[in-house]
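here's a sequence, model it:
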Amino acid sequence: MFILPDGKVSICEQLYWLNDFIIGDVKYQSIQEIWSSEKATNLYDNVISLYKKSEICSRCSSLQWCAKNKRKCWVKILKAYNTMSINHP
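Modelled structure (predicted):
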């Protein structure tokens, strides 16, 4: 979690003002509220239901382990695919 100069909170210091990764604003919410918000939880947790059957991760035998251990880096995903694909490169 990274607090930006304007009070907005991003999940990562490399994703700063990208709206998809802004999970709250410390001017209006506590850190606890931001951390446990639905948006934060969805970004931090690999939600298995988000994987499309056509994506390679959905067919991987390690998917459950990956989802449980949060082994996803949104920066790497954006660099590889230029989109918020759930796949990890």
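
going forward, measure contacts and count neighbours with C-alpha atoms only.
OK.

which residue comes closest to Ile34 once chain neighbours are left out?
Once flanking residues are discounted, Ile34 sits nearest to Gly24: 5.4 Å by CA to CA, 6 or more residues apart in numbering.

state the distance from the one you found to Trp74.
17 Å (CA to CA, to the nearest Å).

what's the answer for Lys8, then?
Remark: distance between Lys8 and Trp74 (CA to CA) = 18 Å.

of these two, which one has the most company?
For Lys8 versus Trp74, the count of surrounding residues by other CA atoms under 10 Å is larger for Trp74: 23 against 19.

Tyr81 versus the more buried one, what's the distance?
In terms of CA to CA, Trp74 sits 10 Å off from Tyr81.

could you also give me the structure for this second sequence? I'd like to compare it with the first:
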Amino acid sequence: MTDFENVMIALPAHGHPFTNLKERSIEIIDHHQERLQTIRDASHQLIEGTVTDYMRVLFSERAWGDMAESETYAHLEHLKESGELTRASNNGIFTYTNTD
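This next block holds a predicted model:
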């Protein structure tokens, strides 16, 4: 997204249209990097944390819910795929553990 030079206006799935696609893309990337770091830091305390456990670290209580869990799950899976976390299934509930 940061390489699209000729885009005049972006029409996001939510929120208002905007014209600064490159800058907004960088903001979103930075935001997700911060979220990933928060999960990395929390993984040392949570040991075998569930998606819900990590969601409660990432989001304020008023934001808890399906969307917050979905975003949290995506971040956890990203860190699993990069080798930073492992995932286990206990009675159908995923738990994530730091690989350190």
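
now the TM-score, please.
The TM-score (TM-score structural alignment, normalised by the length of the first structure) is 0.30; 49 aligned residues with a CA RMSD of 4.5 Å.

if we can go back for a sec, quick one: the residue nearest to Ile34 of the first structure is in a strand?
Yes - under DSSP: H, G, I helix; E, B strand; the rest coil, Gly24 of the first structure sits within a strand.

how about the contacts made by it?
Gly24 of the first structure makes contact with 8-10, 34 under the criterion CA atoms under 8 Å, 6 or more residues apart in numbering.

tabulate the residues you listed (a markdown table), appending secondary structure and distance to Cys66 of the first structure.
Shown next, in a markdown table, are the contacts of Gly24 of the first structure (DSSP: H, G, I helix; E, B strand; the rest coil; distance: CA to CA, whole Å):
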| residue | secondary structure | distance to Cys66 of the first structure |
| --- | --- | --- |
| Lys8 | strand | 28 |
| Val9 | strand | 25 |
| Ser10 | strand | 22 |
| Ile34 | helix | 24 |
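
run a quick neighbour tally on Ile29 of the second structure.
When neighbours are defined as other CA under 10 Å, Ile29 of the second structure has 12 of them.

tell me which element it is part of?
In this assignment (DSSP states H and E), Ile29 of the second structure forms part of helix 21-46.

following the chain onward from that helix, which element is next?
strand 49-50.

helices or strands next to that next one in the packing?
Contact here means 3 or more CA pairs under 8 Å, 6 or more residues apart in numbering; DSSP states H and E; on that basis strand 49-50 of the second structure packs against strand 93-98.
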